[in-house]
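Participant: Let's see this in three dimensions:
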Amino acid sequence: MGDVFERFVNEYEQWFLKHRLAYLSELRAVKALLPEGRGVEIGVGTGRFAVPLRIKIGVEPSRHMGEIARKRGILVVKGTAEDLPLGDESFDFALMVTTICFVDDPLKALQEARRVIKNGGHVIVGIVDRESFLGREYEERREKSLFYKHARFFSTEEIVHLMKKAGFEDFRMVQTLFKHPSKLTDVEPVREGHGEGAFVVVRGKKN
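Facilitator: Got it, this is the predicted structure:
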């Protein structure tokens, strides 16, 4: 699966340029739940989220994507979400933006995220909600997509269930993208909860 991101890194980068307002909306939603402290982004990609969010360290399996993130100032560690090459309790938070739908073992990835964050720290997971208008569209068109044909989409409830199984609690969530990315004329608002917006960010705490 990582091979897709290795081969189509230019197409990946183009998405952010073409859908800049959707990207900025997602960024705003993630920022709304981002705690203070030292963080790591798991599945840092080319650094599109880590850089503006001032996250200095990222884990990424794709060599090509990791190189771009390094050029943007991120310390990139090569590795997978299920086997993080990071020490126990070494971060205040771990961020995963649309990463969980591409990992082989989502529960193991969340357990690993829990291992590397301190007690009282958080994991923040951003997804395109499968139950949303955009999630349904992506599901229907997945075979025609370079990336999403390899994805497994989750509902917000499924993500919370997985996070609970991994040992997280005290959940908070926000949502954005109330219109289709192709129809945006401005950055979308961020609202509490889920069920309306296509992009949902869920934060859980390690107690």
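Participant: From now on I want contacts and neighbour counts done on CA atoms only, so please keep to that.
Facilitator: Will do.
Participant: where exactly do the helices run in the chain?
Facilitator: Along the chain, counting by DSSP state H, helices occupy 2-7, 9-18, 20-33, 63-71, 106-116, 133-140, 156-165.
Participant: Show me the contact partners of the fifth one.
Facilitator: The set of residues that contact helix 106-116 without belonging to it, under C-alpha atoms under 8 Å, 6 or more residues apart in numbering, is 81-84, 86-91, 94, 100, 103, 123, 162-163, 165-168, 206.
Participant: and the longest strand for this protein?
Facilitator: strand 117-128 (DSSP state E).
Participant: picking up where we left off before, just the buried ones from the contacts of helix 106-116?
Facilitator: 81-82, 84, 86, 91, 94, 100, 103, 123, 162-163, 166, 168, 206 (16 or more other C-alpha atoms under 10 Å).
Participant: From the residues you listed, pick the one nearest Arg38.
Facilitator: The nearest member of the buried ones among the contacts of helix 106-116 to Arg38, counting by C-alpha to C-alpha, is Phe91 at 5.4 Å.
Participant: run this one through as well so I can compare:
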Amino acid sequence: MAGFDAAVAARYDRFCTTPLGHYVDTVERALLARQLALVPGMTVVDVGAGTGAYSLWLAEQGARVWAVEPSAAMRAVAAAKALPPAVTLLEGRAEALPLPDGLADRVLLQVTLEFVDDPTRALAEAVRVLRPGGRLVLGLIAADGAWAAHYRARARREPAGVWARARFFTPEGVAALLPPPPPRAQGGLFTGPEEFTGEEPARTREARPPAGARPGFWALAWDKP
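Facilitator: Presented below is the predicted three-dimensional model:
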């Protein structure tokens, strides 16, 4: 993932400590947790593991985690977090996972598909490393939501930045790239960055979204036959 340098890694971790970042992180983890349905002892592949935040979270729930990340800068930040023995950090791309067939009970791509060069190949690799009956879970920035609009505007302002190469998906678009059955989708993040005035109003809106509100984030689950 070209462009994911040390500065980007630092900004990502800082964002999660802000009120807006904390709201986003809390909502997304809750949606992903429901879709993952983890049981202690499961093997999970975290594709596009970034700075290791989700790998640590998965390990805290008792998972054995293979954290795959192409960016050396991101891996360095993750390694500096003193990852527990349950997490193995690997260099690798989503389109060519350095792991054997049928290894994983779960594969997680959290805001990863947006940045891969070949989404179809990345999903095929995720399916390959899943065992039969295993589950692929994707966290997606909703293509028609306020957050995707925000990042598109940012890309126009920063044409050399990482968001300039991002692509955004709908659940239907991802379903077209996967074998049957279609993935199950749960949406959330109903407060966009420009609407955010604090965590409490955002939580209230999350619990009772207005009629017609569009989610900013999708958590998809696909079970391998």
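Participant: tm score of chain vs chain?
Facilitator: Remark: TM-score between the superposed chains equals 0.88 [TM-score structural alignment, normalised by the length of structure 1]; 202 aligned residues with a C-alpha RMSD of 2.2 Å.
Participant: ok so, going back, and of the helices of structure 1, who's closest to Phe49 of structure 1?
Facilitator: helix 20-33 (6.7 Å).
Participant: corresponding residues in structure 2 for that closest one?
Facilitator: With TM-score structural alignment applied, helix 20-33 of structure 1 matches the range 22-35 in structure 2.
Participant: sorry, back to before: just the contacts of helix 106-116 of structure 1: which are in strands?
Facilitator: Per DSSP E, these map to strands at 91, 94, 123.
Participant: and the first one, what pairs with it in structure 2?
Facilitator: Yep, that's Phe91 of structure 1 we're talking about. Match for Phe91 of structure 1 (TM-score structural alignment): Ala104.
Participant: Quick check, that match in contact with Pro132.
Facilitator: No - Ala104 of structure 2 is beyond contact range of Pro132, at 9.2 Å (criterion: C-alpha atoms under 8 Å).
Participant: picking up where we left off before, counterpart of the longest strand of structure 1 in structure 2, which residues?
Facilitator: Using TM-score structural alignment, strand 117-128 of structure 1 pairs with 130-141 in structure 2.
Participant: mind checking how far the matching stretch is from the chain centre?
Facilitator: The chain centre lies 11 Å from the centre of stretch 130-141 of structure 2; the measure is C-alpha atoms, centre = their mean, to the nearest Å.
Participant: Quick check: buried residues in that stretch?
Facilitator: For stretch 130-141 of structure 2, burial by neighbour count (16+ other C-alpha under 10 Å) applies to 130-131, 134-141.
Participant: Please apply the same query to stretch 167-179 of structure 2.
Facilitator: In stretch 167-179 of structure 2, counting by 16+ other C-alpha under 10 Å, buried: 167-171, 174-175.
Participant: same check, this time on stretch 191-202 of structure 2
Facilitator: By neighbour count with 16+ other C-alpha under 10 Å, stretch 191-202 of structure 2 contains the buried residues 191-193, 199, 202.
Participant: would you turn those into a markdown table with distance to Asp13 of structure 2?
Facilitator: A markdown table is the format used below for those (distance: C-alpha to C-alpha, whole Å):
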| residue | distance to Asp13 of structure 2 |
| --- | --- |
| Thr191 | 21 |
| Gly192 | 19 |
| Pro193 | 17 |
| Glu199 | 18 |
| Ala202 | 21 |
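Participant: what's the closest non-adjacent residue to the alignment partner in structure 2 of Gln175 of structure 1?
Facilitator: Per TM-score structural alignment, the equivalent position to Gln175 of structure 1 in structure 2 is Gly187. Using C-alpha to C-alpha, 6 or more residues apart in numbering and skipping the chain neighbours, the partner closest in space to Gly187 of structure 2 is Trp218 (4.5 Å).
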